[in-house]
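Participant: need a 3D model of the following:
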Amino acid sequence: MAKREVDIVIISDVHLGTYGCHAKELLKYLKSIRPKMLILNGDIIDIWQFSKNYWPESHMKVVRRILKFVTEGIPVYYLTGNHDEMLRKFADFNLGTFQLLNKIVLNIDGKKAWIFHGDVFDVTMQHSKWLAKLGAIGYDTLILINSFTNWCLTALGRPKMSFSQKVKAKFKDAVKFINQFEQTAADLAVEKAYSYVICGHIHHAEIREMQSTEQTGSVLYLNSGDWVESLSALEYNDGAWKIFTYQAADFNNDTDDDDTHDTEDLDAKLDVKSLLERFRQEPH
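Facilitator: Coordinates of the predicted model:
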């Protein structure tokens, strides 16, 4: 299958190493594109919840595919998030076309884009990290139960449902948090005279022109969503942004035949599981 040429691809909140991660779907997406630039905007590997007992081959294949982009000379920026915050001590590390950063400002066709994960705006992260980590475990458990429920619903010929979306819709505080998050990002971006502000973190894909609170200007706010529920990415091509949303029907003919051929010795060079376990054990 011919690969789609895309100028810039941004993904976030993949949460590799957790049960909720849709690694197989993400792998199919990554194999379907040839980006000129790939930006991984935080929470790609979930070091918070990482366990040596759960690192499926499908998760390793996603890492291989990303590294394949690097070997092909495609710029890959890994921006740290809260679930992979242990990597922040290694910020500014680079290897070939791969760079590890906390945030980045890019010039995209003459317009400045401010790109970062967004957890800096999360009050829970700043003041009650233990509560945020507990919430992450609860969220992953909810997704796991939701997956089993959807399997049963599909077997019965009934439509799938999203527990977390129902929870967000029921509690006004969740909607209020998302709105405040987006407005805060927009206000700061307008203040800094950026054209785009691009985040992840809240698992809510969005492209929206937003006015600052003081009505002093506007900025295009973008969020790449996640690969736990929405299975979405941001794509920039021919001067325009769009949200890509994974649809299984579009990838029926996908195969894994090239995985072994492309990176047959990668596991020997990069022991990801041992590396992540070391990050978890190091004092913060």
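
Participant: contacts and neighbour counts: CA atoms only from here.
Facilitator: Will do.

Participant: what about the helices in the stretch 1-150 of the chain?
Facilitator: With DSSP state H, counting those that start in this stretch, the ranges of helices along the stretch 1-150 of the chain come out as 23-31, 57-71, 123-127, 129-155.

Participant: wait, which of those helices is closest to A249?
Facilitator: helix 23-31 (11.3 Å; C-alpha to C-alpha).

Participant: what helices or strands is the closest one leaning on?
Facilitator: helix 57-71 (3 or more C-alpha pairs under 8 Å, 6 or more residues apart in numbering; DSSP states H and E).

Participant: the helix it packs on relative to helix 23-31, how many degrees between them?
Facilitator: 20 degrees (axes from the mean of the first three to the mean of the last three C-alpha atoms, to 10 degrees).

Participant: and helix 57-71, which residues are buried?
Facilitator: 58-70 (16 or more other C-alpha atoms under 10 Å).

Participant: turn the residues you listed into TSV, including distance to V228.
Facilitator: What follows is the buried residues of helix 57-71, written out as TSV (distance: C-alpha to C-alpha, whole Å):
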residue	distance to V228
S58	14
H59	13
M60	16
K61	17
V62	14
V63	16
R64	19
R65	18
I66	18
L67	21
K68	23
F69	23
V70	24
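
Participant: and of those residues, the nearest to R34?
Facilitator: F69 (8.3 Å).

Participant: correct me, but that closest one touches Y77?
Facilitator: No - using C-alpha atoms under 8 Å, F69 makes no contact with Y77, being 11.1 Å away.

Participant: and the gap between A174 and S224?
Facilitator: 18 Å (C-alpha to C-alpha, to the nearest Å).

Participant: give the contact list for K52.
Facilitator: For K52, the contact set (C-alpha atoms under 8 Å, 6 or more residues apart in numbering) comprises 273-274, 277.

Participant: what about the residues you listed, which one has the most neighbours?
Facilitator: Compared across those, K273 has the highest neighbour count, 16 neighbours, by other C-alpha atoms under 10 Å.

Participant: here is a second sequence; please produce its structure as well for comparison:
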Amino acid sequence: MSETPKKVRTLFLSDIHLGAKASNAGALIDFLREHQAEKIVLVGDIVDGWKLKRHWHWPQTHNDVVQKLLRQARKGVEIIYVPGNHDEFARDFQGRHFGGIEVIDRAIHETADGRRFLVIHGDQFDVVVMNAKLLAHLGDWAYVAAINLNRFIAMVRRAFGLPYWSFSAWAKLRVKRAVNFIGSFEQTLAAEARKQGLDGVICGHIHHAAIEKIGEGVTYVNTGDWVESCTAVVEHSDGTLELVRWMDVLADRETAARVPKLRALPAPETEKAHAA
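Facilitator: Model prediction:
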């Protein structure tokens, strides 16, 4: 772990799902410890109200994430909270501040190089969420089942010394309907940014992290999630946007820690004799 936090201009985080057992809050705390931002934008589904309504689950790590963000706000870090569908209760408090964190339905973020991005969770453009809440809840249940299967697969793979592999991520990229949904979601959000005369959009919701150009030069950015992939988008001081896959960072560190240090080998006897 880095001793000095990495200074960045902005952090974009979404889909943390605090209150859900699948939330990887511990990994997020490590990520926040290693990054010092001037501004943090929470792009929805930070708290999972759907899960908390059915079953209360709030371990210490989830509380630590909240306390960490509140401490950042007290230190002067600008924090904006854009609610999503799982924490839609927060939309009733638009324009208010809680512990220095401002709640707003959508925002316009200007990068250091002058580009302007629409920041929105994205569920407003999901026809299932907007028009068929029951199907949305069933889809959420299926996703949790896939995450539980992931955990079992990960445990088996670790036992055999194999790297992490995600079943649900694999399914998203293999099931035609899921691929079509992701593509349609990206196009719709990019079109909304274009309609508003903006350079791009930063969103969450579908748990599929990406930074890519879509259509007529519109930049589509999805921050991913902290349930499975553990991804965030970082804006550097020059305005460059970087997608950080934190699980890959941790895996690389673990691999590096396992590599034994090479010891200096003694010179061959022939070389010793020649030197003498």
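
Participant: pick the most deeply packed of the helices of the stretch 1-150 of the first structure.
Facilitator: Comparing these by mean neighbour count (mean count of other C-alpha atoms under 10 Å), helix 23-31 comes out on top with a mean of 20.

Participant: please flag which of the contacts of K52 of the first structure sit within strands.
Facilitator: In strands, defined here by DSSP state E, there are no members of the contacts of K52 of the first structure.

Participant: including distance to Q165 of the first structure, could those go into TSV?
Facilitator: Formatted as TSV, the contacts of K52 of the first structure follow (distance: C-alpha to C-alpha, whole Å):
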residue	distance to Q165 of the first structure
K273	32
S274	35
E277	32
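
Participant: from these, which ones fall inside helices?
Facilitator: Cross-referencing those against helices under DSSP state H gives 273-274, 277.

Participant: tell me which of these is nearest to F121 of the first structure?
Facilitator: Distances from F121 of the first structure to those, taken by C-alpha to C-alpha, are shortest for E277, at 27.8 Å.

Participant: what's near enough to touch the closest one?
Facilitator: So E277 of the first structure contacts 50-52 (C-alpha under 8 Å, 6+ apart).

Participant: in TSV, list the residues you listed along with distance to A233 of the first structure.
Facilitator: Shown next, in TSV, are those (distance: C-alpha to C-alpha, whole Å):
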residue	distance to A233 of the first structure
F50	23
S51	26
K52	28
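
Participant: list just the nearest of these to T184 of the first structure.
Facilitator: Using C-alpha to C-alpha, the contacts of E277 of the first structure come closest to T184 of the first structure at F50, 30.5 Å.

Participant: ok, now how distant is the residue nearest to the closest one when sequence neighbours are not counted from Y194 of the first structure?
Facilitator: Excluding its sequence neighbours, the residue lying closest to F50 of the first structure (C-alpha to C-alpha, 6 or more residues apart in numbering) is G17, at 5.5 Å. Applying C-alpha to C-alpha, the value for G17 of the first structure to Y194 of the first structure is 34 Å.

Participant: rewinding a little: out of the helices of the stretch 1-150 of the first structure, the one nearest D84 of the first structure is which?
Facilitator: Of the helices of the stretch 1-150 of the first structure, nearest to D84 of the first structure by C-alpha to C-alpha is helix 129-155, at 11.9 Å.

Participant: now the next helix or strand after the closest one: which residue numbers in the second structure?
Facilitator: Per DSSP states H and E, helix 129-155 of the first structure leads on to helix 163-170 as the next helix or strand towards the C-terminus. Using TM-score structural alignment, the residues of the second structure aligned to helix 163-170 of the first structure are 167-174.

Participant: what's the mean distance for the matching stretch versus the first structure?
Facilitator: For stretch 167-174 of the second structure, the mean deviation from the first structure after alignment is 2.1 Å (mean C-alpha distance after the TM-score superposition for the first structure).

Participant: what sits up against that stretch?
Facilitator: Contacts for stretch 167-174 of the second structure (C-alpha under 8 Å, 6+ apart): 143, 146-147, 149-150, 178-179.

Participant: nearest to D248 of the second structure, of those?
Facilitator: Of these, the one sitting nearest to D248 of the second structure (C-alpha to C-alpha) turns out to be N150, at 16.1 Å.

Participant: how about that closest one, what's its match in the first structure?
Facilitator: By TM-score structural alignment, N150 of the second structure lines up with N146.

Participant: distance of that match from A205 of the first structure?
Facilitator: 20 Å.

Participant: what residues are up against M247 of the second structure?
Facilitator: Neighbouring residues of M247 of the second structure by C-alpha under 8 Å, 6+ apart: 229-231.

Participant: check I101 of the second structure too.
Facilitator: Counted by C-alpha under 8 Å, 6+ apart, I101 of the second structure has contacts 70, 73, 78-81.

Participant: check N223 of the first structure too.
Facilitator: With C-alpha under 8 Å, 6+ apart, N223 of the first structure has these contacts: 198-200, 204-207, 234.

Participant: same question for V77 of the second structure.
Facilitator: By C-alpha under 8 Å, 6+ apart, the neighbours of V77 of the second structure are 37-40.
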